[in-house]
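*Asks:* the following block contains a protein sequence and its predicted model.
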Amino acid sequence: FHNTLDIAQAVRELQAEGWKTEPEDLAEVSPYLTEKIMRFGEYSTHELDLAPEAYEPHLDVDFTKLDPQDPAAAS
C-alpha cells in the first residue's frame, strides 16, 4: 500500500509540474515490487500506534480509456 501512495504522490507532483498523465502510463507502473524485498524480514513496530495521514485516493486521470466495456474506449 505504501508503494501505491508513493506512486500516487509522484504522479500528483508531475501533474503539478504540467506533465500530462495517460492511463496507459500508469498501467505500466506496478506498486508490487518483487526484487530485493524481505517479505518476512525486519520491520519496525514502534510506530504502529501513530495514525496515518488522511489518504486522498483521487488522481486526475481518465481511466475510461482502459475500460473494455466502454464503447468510447475503442475510439
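*Replies:* Sure, I can see it. Numbering: from 1, shown residues only.
*Asks:* going forward, measure contacts between C-alpha atoms and count neighbours the same way
*Replies:* Fine.
*Asks:* count of residues packed around Asp6?
*Replies:* 12 (other C-alpha atoms under 10 Å).
*Asks:* how much space separates it from Pro23?
*Replies:* 17 Å (C-alpha to C-alpha, to the nearest Å).
*Asks:* second structure for comparison follows:
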Amino acid sequence: MGKSVYVNTKPTVISVRVTDEQMEEVKRLMEKMKMSASDIMREAFFQFADKVERAGRLDAIRAAAMKCGEARRRA
C-alpha cells in the first residue's frame, strides 16, 4: 500500500478591506444580481483578470505593429 496523499478541498480565503461606500455598492449588487458577496468578488476578479490579459495582448499587437512600421520605414 502506498502513502495516502492529503488534498486540500477547502478554497483559499482572501480578505479585503472596503470603504462603507464600496460595501453599500456590494450590497446593492447582491440584491440586484441575487448573488453572494463572495460570488460578486469572484466575478469582479475574473473580469479584472480578463481585462488585464486583453490589455497585454493589445500591448503585444501594438509593439508588433510598431516593429512592422519601423521595418517598412527602413526599407
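*Replies:* It's in. Not measured: the values here are computed from a predicted model.
*Asks:* care to give me the TM-score?
*Replies:* In this superposition the chains share a TM-score of 0.24, using TM-score structural alignment, normalised by the length of the first structure; 27 aligned residues with a C-alpha RMSD of 3.1 Å.
*Asks:* by contact count, what packs against the helix or strand encompassing Leu29 of the second structure?
*Replies:* Using DSSP states H and E, Leu29 of the second structure falls within helix 20-33. Using 3 or more C-alpha pairs under 8 Å, 6 or more residues apart in numbering; DSSP states H and E, the elements in contact with helix 20-33 of the second structure are helix 37-74.
*Asks:* now the angle from the helix it packs on to helix 20-33?
*Replies:* Here the directions of helix 37-74 of the second structure and helix 20-33 differ by 100 degrees (axes from the mean of the first three to the mean of the last three C-alpha atoms, to 10 degrees).
*Asks:* buried stuff in helix 37-74 of the second structure?
*Replies:* Ile40 (16 or more other C-alpha atoms under 10 Å).
*Asks:* what about Met23 of the second structure, how many residues nearby?
*Replies:* Neighbours of Met23 of the second structure (other C-alpha under 10 Å): 13.
*Asks:* swap in the one 10 residues further on?
*Replies:* By other C-alpha under 10 Å, the residues close to Met33 of the second structure number 11.
*Asks:* after the helix ranked longest in the first structure comes which helix or strand?
*Replies:* With secondary structure taken from DSSP state H, the first structure has its longest helix at helix 2-16. The helix or strand immediately downstream of helix 2-16 of the first structure is helix 23-27, counting by DSSP H and E.
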